[in-house]
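# below is the structure, and that's it, no one-letter string:
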């Protein structure tokens, strides 16, 4: 599909900011949004009318195909403010590449790189006061695309809307989480859309996650759809297992999302000379390691939570507690990532991207 844009970005500023109405010390993740948003429409084979405008509701037909066939993909990114007031993004190129990869898998048009980055930078610059300094504070960035063609015929849409929203955020999880290893429900299957950030992937997780919460667990570690023998992802995050001093994680496939935080953790581990094995991880080997005491840590890795340690897991009604690691891999990687993201340390990988 043609992904050219017909014009540069039109900027419409708010008359007065809503920032004074926000209690930044008591934020619920993803519920408050900044003054402006970006939108761009795909019609007649091209992206048109890229606009930054005041945040507000949309008018959309109830017959728009997104509501009927689920053509929608999204990304999750963050902006950080350092001690000198500079604002930084973290590996935005990866998010740009992935949203287009997701779009292709969902038969949606790719978005132009120049407009993506111009919109992203201008939007964050415009609402930079919403990026609060201090470790744990950030501005969550949500690019997404949805099908807007009117009609309920079962075919790909010919019209789409690309948008970017900004939401001030604090730490996603305040403590360790307890998880259930799935032995019935699945997140994705071979040949499916597990590797895409398709909206439906996440909606399908809510029911089994609710079942886990009824039993006192916060998240589910998903297993393969065929036999539920292999560990894949944890909730909305990639998942890592530390057995003795070796780090294990499932390989990227068409079932597993190529997480930006995941690949960053792997790079940090290799820099620190930690052995990393990207391979299929059996449920049985992790249960056995827990029984023998060689399973030291489990943690999730994702944009919203960064690193989320697991304090216990349950499998087939048996619960295994994990000892708290005072100087564990999870805490080490989280500190190293945050130090890079907040410009508190050197960035040997060139991951930081200054908004200026």
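On my side now, so go ahead. For clarity, every value in this text was computed on a predicted model and none was experimentally measured.
# all contacts plus neighbour counts: C-alpha atoms, from now on.
OK.
# I'd guess residue 103 is in a strand, am I close?
No - with DSSP: H, G, I helix; E, B strand; the rest coil as the criterion, residue 103 is located in helix rather than a strand.
# for burial, what's the neighbour tally of it?
Residues lying near residue 103 (other CA atoms under 10 Å) number 24.
# got it, and residue 116?
Residues within reach of residue 116, counting by other CA under 10 Å, total 18.
# got it, and the one 4 residues further on?
A total of 22 residues lie near residue 120 under the criterion other CA under 10 Å.
# and if you look at residue 76?
Using other CA under 10 Å, residue 76 has 17 other residues around it.
# now it. Nearest residue, chain neighbours left out?
Counting by CA to CA, 6 or more residues apart in numbering, residue 142 is the residue found nearest to residue 76 once chain neighbours are left out, at 5.2 Å.
# A further structure is provided below for comparison with the first:
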């Protein structure tokens, strides 16, 4: 292994890359990781040096805070390679800002922009061969922070670890999915942590999603905790509804994540002249629109999937099939094509969202 320094970042390279052993045509999402990872520790009230080192196991004491009280947050991002072999990030400072928003709610320290963004760029530059060109190809990036103080006293950790790992990825979902609207279980509640990307938000979804899958559906559309009537998110994604020629999505709140993909799609939709409404929509609105033939599309939006189309939904044991909409007339396809075109540098980035590494 070789040891280098890059603008105060300690870099320890692997002796031999494992990239030659990876089948990039048959990747299972989030199962293969690049040669290196970024690590930085917080102790005595301050962050230490950023280290980039070979990806590998870590050792923690059984009493480490995160195992007992769940002080853990993360982000999801992607890097893309264009036709000129240049590598690009998509709105990384939005992820950095949201990461700190999550950290604040979870009583964790903010991470500065230099360690997050500059460290990330140094890591990806080192592993840039893992970013592949082509439709559907990307490098999925997972920054995360955990409480590392040793002890089982019920309180916030005084020590933390910030880490970034990367995984080559292809298309997350293939085809449309069927969803079940939640009638009992909730993803988040007012005053809670639903707007953060804390790990417990996702663990709490696993059981209701498992029940939905056993009933023949791939995902759950989550409703509000108080009335179970307001439609809020789909699986781990923000959710959009097309009624007539109007695109509707719920406003962000303490229960709904401020998705980077969500806000990007809203801006692209407006630029295309699509009528957009950010407002609460209830289950009965959806059923009424379906009965009138006005409910055209439902789709989820998130970093991993970009845009995931929904073919129908179930509520109170009744299933509602959505109509077939041609790709030319589909808002989901138009927005997905526009967003991915910007991310992959096939379309001019008039919004200034992309950053070259």
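Received the coordinates, thanks. Since this is a predicted model, take the numbers as computed values, not measurements.
# circling back to that earlier point, against residue 75 of the first structure, how distant is the residue nearest to residue 76 of the first structure?
6 Å (CA to CA, to the nearest Å).
# and those two? Which one has more around it.
Remark: of residue 142 of the first structure and residue 75, residue 75 carries more neighbours, 21 against 17, as counted by other CA under 10 Å.
# average offset between the helix or strand encompassing residue 287 of the second structure and the first structure?
Assessed by DSSP states H and E, residue 287 of the second structure sits inside helix 283-291. Comparing helix 283-291 of the second structure with its match in the first structure after superposition yields a mean distance of 0.9 Å (mean CA distance after the TM-score superposition for the first structure).
# quick one: the helix or strand following that helix to helix 283-291, angle?
With elements assigned by DSSP H and E, the helix or strand that comes after helix 283-291 of the second structure is strand 295-302. Interaxial angle, strand 295-302 of the second structure versus helix 283-291 (axes from the mean of the first three to the mean of the last three CA atoms, to 10 degrees): 130 degrees.
# buried residues in strand 295-302 of the second structure?
295, 296, 297, 298, 299, 300, 301, 302 (16 or more other CA atoms under 10 Å).
# which helices and strands does that strand pack with?
Applying 3 or more CA pairs under 8 Å, 6 or more residues apart in numbering; DSSP states H and E, one finds that strand 295-302 of the second structure makes contact with strand 237-243, helix 260-271, strand 306-315, helix 331-343.
# ok now it, how far from the chain's centre?
Remark: strand 295-302 of the second structure is offset 17 Å from the chain centroid, using CA atoms, centre = their mean, to the nearest Å.
# now do stretch 8-15 of the second structure
27 Å.
# on that earlier part again, ok, then the element right after the helix or strand harbouring the residue nearest to residue 76 of the first structure?
Secondary structure from DSSP H and E places residue 142 of the first structure in strand 138-147. As assigned by DSSP H and E, the chain's next helix or strand after strand 138-147 of the first structure is strand 160-169.
# hmm, who's touching that next one?
Identification of contacts with strand 160-169 of the first structure by CA atoms under 8 Å, 6 or more residues apart in numbering yields 24, 27-34, 36-43, 108, 120, 124, 130-132, 136-149.
# enumerate every residue touching residue 147 of the second structure.
Counting by CA under 8 Å, 6+ apart, residue 147 of the second structure touches 64-66, 70-72, 108, 156-161.
# just give me the closest of these to residue 57 of the second structure.
residue 161 (14.1 Å; CA to CA).
# the closest one pairs with which position in the first structure?
Mapped onto the first structure by TM-score structural alignment, residue 161 of the second structure lines up with residue 161.
# quick revisit: superposed on the second structure, what's the mean shift for the strand holding residue 142 of the first structure?
Strand 138-147 of the first structure sits 0.2 Å off on average (mean CA distance after the TM-score superposition for the first structure).
# how far off strand 160-169 does that strand point, in degrees?
Interaxial angle, strand 138-147 of the first structure versus strand 160-169 (the same axes, to 10 degrees): 160 degrees.
# in stretch 22-34 of the first structure, which residues are buried?
24, 30, 33, 34.
# adding distance to residue 308 of the first structure, write those out as CSV.
Converted to CSV, the buried residues of stretch 22-34 of the first structure look like this (distance: CA to CA, whole Å):
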residue, distance to residue 308 of the first structure
24, 22
30, 18
33, 24
34, 26
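# so which of these sit within helices?
Of the buried residues of stretch 22-34 of the first structure, none are assigned to helices by DSSP state H.
# related to what we said a few turns ago, tell me the one of the contacts of residue 147 of the second structure nearest residue 326 of the second structure?
Distance to residue 326 of the second structure, by CA to CA, is smallest for residue 72 among these, at 42.0 Å.
# ok, how many other residues are close to the closest one?
Neighbourhood size, residue 72 of the second structure [other CA under 10 Å]: 24.
# again, but for residue 339 of the second structure
21.
# hmm, back to that, name the residues of the strand holding residue 142 of the first structure that are buried.
Within strand 138-147 of the first structure, the residues scored as buried using 16+ other CA under 10 Å are 138, 139, 140, 141, 142, 143, 144, 145, 146, 147.
# number of residues surrounding residue 37 of the second structure?
Neighbour count of residue 37 of the second structure, defined by other CA under 10 Å: 24.
# wait, it sits on residue 123?
Yes - in this structure, residue 37 of the second structure is within contact of residue 123 by CA atoms under 8 Å, at 6.9 Å.
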